[in-house]
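build me a structure from this.
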Amino acid sequence: MSTDIPPGKTTDGFWVANDDIGVLRAIEGSTADFVGIDCQHGIEDHTLRRMLEVPSSVPRYVRVADSSPQKIGYALDLGADGIIVPMVNSVEQAQMIARAAHYPPRGERSYGPVSTWLSRDVSELDARVTILAMIETERGLHNAEAILDVDGIDGCYVGPADLGIALGHGANQFPPSEPMRAALSLIAGAAQRTRKIAALHAGDATLAHTFRELGFTMLTLANGDRLVAAGIDQQLKASGAEARFATMNSPY
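Next up is the predicted model:
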């Protein structure tokens, strides 16, 4: 596990879903525990390469576009500290993901570190990998504990909007509805029993306590756009000017 985050330790981070490397570098210079980089809904491969071209003291988790070995291997070769894989529904898929993230004999990852700051030692490269499987479908929920029990899967990452849609409760789960609270508790319980990381996209720091009460210990508090908007609002108010920045309603 690359980030030295014990399953029960509470950690807080942020999310970047566009190509504003300045926002990423600002988060990397903070005391955040991690930053998520979203290649499923925004960032392309060539931009990811620039984002990871320098080392960071803040662990960087890349949400890959899909569970293909090519996407997983590419992000790790660039220096991702962790991988978040969307739509993981079965044990078989989780096993494939674990194999793609590790070198033989544990897995089937091809050797090819790209970033110059990365070690070239295979054992060091293999040890720095953390894999979080996204539980965000009805099937994934049903198989959550079995998925988390797979060797090489270090934890789960829940997107409440997708899971809410999949279960018929809608995307507006910030805060979660009562039926969603039950589903989220099941996932967090599975992570606790398997001694794996329980991570979740909270979307706003004001909801952190709610999701922690449900058992999640690794929370994404806000995205880069929300951070910038809050900073602009704060600076305008501090200067005595009227803050007229539009409210950021989306947690993503």
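
contacts, neighbours, all on C-alpha from now
Noted.

isn't residue 41 right up against residue 17?
Yes - with contacts counted by Cα atoms under 8 Å, residue 41 reaches residue 17, the gap being 6.8 Å.

between these two, point out the one with more neighbours.
residue 17 (20 against 13; other Cα atoms under 10 Å).

nearest residue to the more buried one other than its sequence neighbours?
If the residues on either side of it in the chain are set aside, residue 17 comes closest to residue 38, at 4.9 Å by Cα to Cα, 6 or more residues apart in numbering.

pretty sure the one you found is touching residue 63, no?
Yes - using Cα under 8 Å, residue 38 makes contact with residue 63 at a distance of 5.0 Å.

pick out whichever of these two has more residues nearby.
When residue 38 and residue 63 are compared for neighbours, residue 63 comes out ahead with 27 against 22, by other Cα under 10 Å.

and the nearest residue to that one once chain neighbours are set aside, helix, strand or coil?
Nearest-residue entry for residue 63: residue 84, 4.3 Å, with adjacent residues in sequence omitted and distances by Cα to Cα, 6+ apart. Secondary structure for residue 84, judged by DSSP: H, G, I helix; E, B strand; the rest coil, is strand.

show the contacting residues for residue 84.
The neighbourhood of residue 84, defined by Cα atoms under 8 Å, 6 or more residues apart in numbering, consists of 61-64, 131-134, 157.

what about these, which are in helices?
Secondary-structure check on the contacts of residue 84 using DSSP state H: no residue lies within helices.

among those residues, which ones are buried?
Among those, those that count as buried by neighbour count (16 or more other Cα atoms under 10 Å) are 61-64, 131-134, 157.

what's the closest of the residues you listed to residue 230?
Distance from residue 230 was checked for each of these by Cα to Cα. The minimum falls on residue 61, at 23.3 Å.

residue 143 versus that closest one, what's the distance?
Taking Cα to Cα, to the nearest Å as the criterion, residue 61 is separated from residue 143 by 23 Å.

repeat for residue 8
Using Cα to Cα, one gets 21 Å for the distance from residue 8 to residue 143.

sort out for me which of the contacts of residue 84 are in strands.
Using DSSP state E, the members of the contacts of residue 84 that fall within strands are 61-63, 131-134, 157.

please generate a structure for the following sequence too, so the two can be compared:
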Amino acid sequence: MIPMLPTDRALRDRLAGGEPFGLVWLAIGSAAIAEIAGGTGAQAIVIDLQHGLWDRLGLEAAVGLTRAPTLIRVEENTPLAIGRALDSGADGVLVPLVETAEEAAAAVASSRFPPQGRRSGGGVRPLGGGFGTYLAAAHGIAVGVMIETARGVENATAIAAVPGLDFILIGTGDLGLSYAGTDDPEARREAGCAAVLAACRAANLPCGIFTLTAAAARARRTEGYALTVVANDIDVIRTGFAAAIDAFAADAR
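Next comes the predicted model:
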């Protein structure tokens, strides 16, 4: 039988309970790496369709192989992109570049079956394992949006108040680009992050932030962010190879 969403992977309920999450971010497009990452005890895995190398078959394989909860960062905020990601059996979606409450509400609607939303029912994994079982488990699907622009920061309070939204994650890279050309863009970006975190706290909504290292993830966690990126596949592989080459070359120096 094609695996469905096990009850112990109900990401939405765990987020609502205030559990902090260390995310592993996967962009290379390898289901084998996803399986390995899922076996390390990762609290959740993000499969990045927006900037990553994933195709649909690789996505389906990765979701089926990893034992950790899976979030899919979709390419765009459309019913097709969100529905296709959730048809894989993933535990949730992460929608990029959301700037208004209306856009956040659209993401929620695209992620929920009627009457709560407008998601279409289907998919090889749901139908292969029994759609009734999948439908019953769909309440556990988490819906997150990314605030990554100055306009999104300005509307953070309204976005955080959208019914059915489960978390917000700050995209620090694009947010920095949004403030480029202003006076002290780094300070503006940090102020923007703080504003989003405050808006989430006021709405009792988990707030996450993209980080590049485990040390940065720990530091952000102490600031109150509920989701941080502990590792990403590109850096883990690059630093692992570099460390091995350096260790091998050390005797020759």
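
part of a helix, is residue 222 of structure 1?
No - when classified by three-state DSSP, residue 222 of structure 1 is found to be strand rather than part of a helix.

what residue in structure 2 is paired with it?
Applying TM-score structural alignment, one finds that residue 222 of structure 1 aligns to residue 231 in structure 2.

repeat for residue 139 of structure 1
Across the two structures, residue 139 of structure 1 finds its equivalent in residue 151 of structure 2, going by TM-score structural alignment.

tell me the contacts of its match?
Listed by Cα under 8 Å, 6+ apart, the contact set of residue 151 of structure 2 reads 99-100.

could you say which helix or strand holds it?
Using DSSP states H and E, residue 151 of structure 2 maps to helix 150-154.

quick one: name whatever helix or strand follows that helix.
Next along the chain after helix 150-154 of structure 2, taking DSSP H and E as the criterion, comes helix 156-160.

ok, average deviation of that following helix from structure 1?
Taken against structure 1, helix 156-160 of structure 2 registers an average deviation of 1.3 Å after superposition, with mean Cα distance after the TM-score superposition for structure 1.

what's that helix packed up against?
Secondary structure elements in contact with helix 156-160 of structure 2, counted by 3 or more Cα pairs under 8 Å, 6 or more residues apart in numbering; DSSP states H and E, are helix 101-111, helix 185-203.

among those helices, which is the most enclosed?
Per-stretch averages of neighbours, counted by mean count of other Cα atoms under 10 Å, single out helix 101-111 among those, with a mean of 22.

start and end residues in structure 1 for that helix, please.
Mapped onto structure 1 with TM-score structural alignment as the criterion, helix 101-111 of structure 2 occupies residues 91-101.

try stretch 192-212 of structure 2
Mapped onto structure 1 with TM-score structural alignment as the criterion, stretch 192-212 of structure 2 occupies residues 183-203.

now do the match of helix 101-111 of structure 2: distance to the chain's middle.
A distance of 17 Å separates the C-alpha centroid of stretch 91-101 of structure 1 from that of its chain, computed with Cα atoms, centre = their mean, to the nearest Å.

wasn't residue 199 of structure 1 part of a strand?
Yes - counting by three-state DSSP, residue 199 of structure 1 falls inside a strand.

so how far is residue 156 of structure 1 from the residue nearest to residue 63 of structure 1?
Distance of residue 84 of structure 1 to residue 156 of structure 1, computed by Cα to Cα: 8 Å.

any common contacting residues for these two?
Looking at what touches both residue 84 of structure 1 and residue 156 (by Cα under 8 Å, 6+ apart), the common residues are 132-134.

structure 2: which residue goes with residue 110 of structure 1?
Residue-level alignment of residue 110 of structure 1 against structure 2, with TM-score structural alignment as criterion, gives residue 120.

right, and that match touches residue 81 too?
No - using Cα under 8 Å, residue 120 of structure 2 is not in contact with residue 81; the gap is 11.5 Å.

hang on, the earlier thing: with distance to residue 2 of structure 1 as new columns, can the ones in strands among the contacts of residue 84 of structure 1 be given to me in a markdown table?
Shown next, in a markdown table, are these (distance: Cα to Cα, whole Å):
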| residue | distance to residue 2 of structure 1 |
| --- | --- |
| 61 | 10 |
| 62 | 13 |
| 63 | 16 |
| 131 | 9 |
| 132 | 12 |
| 133 | 15 |
| 134 | 18 |
| 157 | 16 |
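
the nearest residue to residue 103 of structure 1 once chain neighbours are set aside and residue 5 of structure 1: what is the separation?
For residue 103 of structure 1, ignoring the flanking residues on the chain, the nearest one in space by Cα to Cα, 6+ apart is residue 109 at 4.6 Å. For residue 109 of structure 1, the distance to residue 5 of structure 1 (Cα to Cα) stands at 23 Å.

equivalent analysis for residue 81 of structure 1, please.
Distance check for residue 81 of structure 1 against residue 5 of structure 1: by Cα to Cα, it reads 12 Å.

the two - which one has more neighbours?
Neighbour totals were compared for residue 81 of structure 1 and residue 5, and residue 81 leads with 24 against 15 (other Cα under 10 Å).

translate the more buried one into the numbering of structure 2.
Applying TM-score structural alignment, one finds that residue 81 of structure 1 aligns to residue 91 in structure 2.

that match against residue 9, yeah?
Yes - contact status for residue 91 of structure 2 versus residue 9: in contact at 7.3 Å, counting by Cα under 8 Å.
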